[in-house]
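1. I'll drop the sequence and a predicted model, then ask my questions.
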Amino acid sequence: MKKTLLLAGVALTFGLVAASGARADIKMGVAGPITGSIASFGAQLKNGAEQAVEDINKQGGILGEKIVLSVGDDNADPKQGVSVANKFAGEGVKFVIGHFNSGVSIPASEVYNDAGMLMISPASTNPTLTERDMWNVFRTCGRDDQQGAVAGAYLASHFNGKNVAVVHDKTPYGKGLADETQKTMESKGLKPVLYEGVNPGEKDYSALVSKLKGANVDVVYFGGLHPEAGLIIRQMRDQGLKTPLMSGDGIVSSEFTSIAGPGSDGTLMTFAPDPRKNEAAKAVVEEFKAKNYDPEAYTLYSYAGFQIIKQAAEEAKSLDPKKVAEVMHSGKVFKTVLGDISFDKKGDITRPDYVMYVWKKGADGKINYVGNELTN
């Protein structure tokens, strides 16, 4: 009888330990446009997150706890982004990598702040995101005022005395980037001959192209994302306008050229140095390629967010988001696939770096972005 009770006690103890272990899993989320016209960007964030979770869990997790990942589809819509944020909060998620669009990240971050959750956006570049004195908001990318400074200086240098058009998609990201670019351009003496806004999701840009032709533009700067940029280029070429287009990191997707067609050859673009070429990313890039996936654009920015949370939590010896945030705000340097990263008190990275690329046709006949020798 005693032996039976003893065995029952052992079983009960084992069960409690197992249950405790199950409850010890740390819940993290990744959010972005998993569906919709820019789902390619959502896939980048999701793939980066899933690979990071797989790798970290293989290494024993964070402070001995395994990561359980939740995926949220915001469809690039602010209201749906808030719904995703509330869903994560209800599930007990403590850390979120996301969102993609600045117009989604900004309202979602308010929910995360109220719920005591920490977020790291891999891609939202609007300055407002980190200008609101919020403890919980970070990003692994740069800002539009930094990117716009590079783009505006390039335009002023290489299109001095030329007719420049500035077009944007009216979103916090697109308009914000276009305005920052224009601000720098004008500070260097180059004023645009045309400033126009278009609606995201439009399919017919013939009226815009007619205005561009009427203004005899030499270059079009576009603040927005690749679906609209691609269609504008295609319709420019269809109407005989061979003027090059220049844009920002919102067109860093292989889908851009499939939408724009051959006319995308010669498109200028600002983006950070290609993270796939960073020595710190070599092993992870090989992991992705073994799965027949090219970790382009923001894939590694998403992956880096998980690396940072792991290192910050281990430094804090805690998975309390506020304690993790304190470490992240402390100036600590984190080792990531993007290279060394540290944050300022706002949550911005301290090494903003944007360079110029040009989309060119390669020997294989495919058009892809490469470093532009005209940058310097």
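-> Sure, I can see it.

2. Could you use CA atoms for every contact and neighbour count after this?
-> Will do.

3. if I look at A39, how far off is L268?
-> The spacing between A39 and L268, counted by C-alpha to C-alpha, to the nearest Å, is 23 Å.

4. out of the two, which sits in the busier spot?
-> Taking other C-alpha atoms under 10 Å, A39 and L268 do not tie; L268 has more neighbours (24 against 16).

5. Let me see the contact set for E315.
-> V327 (C-alpha atoms under 8 Å, 6 or more residues apart in numbering).

6. so it is in which element?
-> helix 299-316 (DSSP states H and E).

7. got another, please set it beside the one above:
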Amino acid sequence: MGIFERDTNIYADRDALREDYQPQELVGRTEELNTYQASLQPVINGEQPDNIFLYGKTGVGKTAATRFLLDHLSEDAQQYEDLDLSVVMLNCDGLTSSYQVATRLVNEFRDETNQISTTGYPRATVYEMLWTELEETGGTVIIVLDEVDHLKDDSILYQLPRARANGNLEDTKTGIIGISNDFSFREELSPKVRSSLCEQEIHFPAYDANDLRDILGQRASVAFQEDVLEDDVIPLCAAYGAKDAGDARQSLDLLMSAGDIARKRESTIITTEHVEAGRNELERGRIQEGISGLTEHGHLVLYAILTLDLEGETPVRSRDVRPRYTRFSELANRDPLVPRRMRDHLSELAMLGIISVTERNEGRRGGTYREYGLDLSPELVLSALDETVELVGIHDSIMDRVDVDEGQPIRSTLDDY
């Protein structure tokens, strides 16, 4: 008998909870799908495609809706002999320039033996290669640029929509679909690009709890065995998802985490207790990922906030964080940053949701200032600061929360910080 055996007590198809799963029907987006479908209608009519710009926060269904409709569009296009449709989807995460996008598109149209390098060519040469590949492909080509807000320049967003008008393409009809998590990106585009790229705009608002319940219910019916979910599990996952910016991806991750914990504990049903345990596990991972991405001085600022919080000194002004931070920097043999740079780290921690920030206004006499406090459980933050604690030493405020190794320095609050 082997070590591993298939376990089907909880899951029927766990992959149905993953981001890349394509359901037979999209729920919670009827209005947006109708608008999107109408915007794609010129394609099926054999006309020049409209350029479409989608925007909305992460996890609100932009990419899922795009894949869903383009799959149907490609399938339906096959019934028309005079319609030759090609679809290329490119995620711009990790790409920062139009040059990189253009080289990636060229390689999308070429086979593996004829790929070009992503560096070393003049940009005009790469564009010429792209026009050649598009003309050889022929018919109608839809190019989807997902997470297009990663681009630092908008040259490709001008060149592609205007390729026929500028004489770069003669027979091939191209349509661009830009997908952005950041609406401000659209506002930063040059007017000429905005008028070309954003012919049709579709806004995807955050899902509410009812939408998320429908989405989770649809996926759960495929993912889980019958009668393994307690009645309150999906409403609770949906409520947390609605609270977390209406992100369907987070809700699905939470439901999967609850299922995994139930399976690990060899439970026959998934309960709200598993949901809470899953939420804590995901939160811990998110925090550790966020903290691990900070600089060394970011860790020192956070350690200062953590210890002040445990002493009951928060919310606290940046000027009162500075002595603790400065002392920690000295103990770590690092030169403290100037106050302005230290405040930048406080702002970054607040942006990540690790600390809270409150604006105070004391009128003419006191002026306006900010106060900071820890926005997460000290245990979660401390678990991600192991290296910093080892570098600085164990502050008196965390003595009962850490295991002290022999020879590890202990920094008492009786010191001068």
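-> It's in. Keep in mind the model is a prediction, meaning the values are calculated, not measured.

8. Give me the TM-score for this pair.
-> The TM-score (TM-score structural alignment, normalised by the length of structure 1) is 0.29; 160 aligned residues with a C-alpha RMSD of 5.5 Å.

9. could you say what helices and strands whichever helix or strand comes after the helix holding E315 of structure 1 packs with?
-> Using DSSP H and E, the next helix or strand after helix 299-316 of structure 1 towards the C-terminus is helix 321-329. When contacts are defined as 3 or more C-alpha pairs under 8 Å, 6 or more residues apart in numbering; DSSP states H and E, helix 321-329 of structure 1 sits against strand 118-121, helix 299-316.

10. Longest helix in structure 1, please.
-> helix 2-23 (DSSP state H).

11. where exactly do the strands run in structure 2?
-> Along structure 2, the stretches classed as strands by DSSP state E are 52-55, 85-91, 140-146, 173-180, 200-203, 316-317, 355-361, 368-374, 394-395, 410-411.

12. Dump these to TSV, plus mean neighbour count.
-> As requested, the strands of structure 2 are exported to TSV (neighbours: other C-alpha atoms under 10 Å):
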stretch	mean neighbour count
strand 52-55	22
strand 85-91	16
strand 140-146	22
strand 173-180	23
strand 200-203	17
strand 316-317	18
strand 355-361	15
strand 368-374	17
strand 394-395	19
strand 410-411	16
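
13. Please tabulate those in CSV and include distance to M342 of structure 2 as additional columns.
-> Below are the strands of structure 2 laid out as CSV (distance: least, C-alpha to C-alpha, whole Å):
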stretch, distance to M342 of structure 2
strand 52-55, 34
strand 85-91, 35
strand 140-146, 35
strand 173-180, 31
strand 200-203, 37
strand 316-317, 12
strand 355-361, 14
strand 368-374, 13
strand 394-395, 20
strand 410-411, 22
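
14. Any idea which of the ones you listed gets closest to R213 of structure 2?
-> Shortest distance between R213 of structure 2 and the strands of structure 2, using C-alpha to C-alpha, is found for strand 200-203: 21.1 Å.

15. so which of the strands of structure 2 comes closest to I291 of structure 2?
-> Closest to I291 of structure 2 of the strands of structure 2 is strand 355-361 (C-alpha to C-alpha; 11.3 Å).

16. so what secondary structure elements neighbour the closest one?
-> When contacts are defined as 3+ C-alpha pairs under 8 Å, 6+ apart, strand 355-361 of structure 2 packs onto helix 339-351, strand 368-374.

17. and those as JSON lines, adding distance to D309 of structure 2?
-> As requested, those are exported to JSON lines (distance: least, C-alpha to C-alpha, whole Å):
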{"stretch": "helix 339-351", "distance to D309 of structure 2": "14"}
{"stretch": "strand 368-374", "distance to D309 of structure 2": "6"}
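
18. Out of these, which is closest to T30 of structure 2?
-> Closest to T30 of structure 2 of those, according to C-alpha to C-alpha: helix 339-351, at 32.7 Å.

19. can you pull the buried residues of the closest one?
-> Neighbour-count burial for helix 339-351 of structure 2 flags M342, R343, H345, L346, S347, L349, A350 (criterion: 16 or more other C-alpha atoms under 10 Å).

20. what's that helix packed up against?
-> Helix 339-351 of structure 2 sits against helix 296-310, helix 318-331, strand 355-361, with contacts defined as 3+ C-alpha pairs under 8 Å, 6+ apart.

21. Relative to E188 of structure 2, which of the ones you listed is closest?
-> E188 of structure 2 sits nearest to strand 355-361 of all these, at 27.8 Å, using C-alpha to C-alpha.

22. relative to strand 368-374, how tilted is that closest one?
-> Interaxial angle of strand 355-361 of structure 2 relative to strand 368-374 (axes from the mean of the first three to the mean of the last three C-alpha atoms, to 10 degrees): 160 degrees.

23. how far off helix 339-351 does strand 355-361 of structure 2 point, in degrees?
-> Orientation of strand 355-361 of structure 2 against helix 339-351 (the same axes, to 10 degrees) gives an angle of 120 degrees.

24. what angle separates strand 355-361 of structure 2 from helix 296-310?
-> Going by the same axes, to 10 degrees, strand 355-361 of structure 2 makes 70 degrees with helix 296-310.

25. doesn't I308 make contact with A52 of structure 1?
-> No. Contact between A52 of structure 1 and I308 fails when scored by C-alpha atoms under 8 Å: they sit 10.8 Å apart.

26. quick check: longest helix of structure 2.
-> Looking across structure 2 with DSSP H, the single longest helix is helix 272-292.

27. Could you list every helix and strand in contact with that helix?
-> Right, helix 272-292 of structure 2 is packed against helix 233-243, helix 248-264, helix 378-383 by 3+ C-alpha pairs under 8 Å, 6+ apart.

28. export those to CSV and tack on distance to R213 of structure 2 and mean neighbour count?
-> Compiled in CSV, these are given as follows (distance: least, C-alpha to C-alpha, whole Å; neighbours: other C-alpha atoms under 10 Å):
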stretch, distance to R213 of structure 2, mean neighbour count
helix 233-243, 5, 22
helix 248-264, 9, 22
helix 378-383, 29, 16
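
29. Nearest to P42 of structure 2, out of these?
-> Of all those, it is helix 248-264 that lies closest to P42 of structure 2, at 30.3 Å by C-alpha to C-alpha.

30. what's the angle from the closest one to helix 233-243?
-> Angle, helix 248-264 of structure 2 to helix 233-243, by the same axes, to 10 degrees: 140 degrees.
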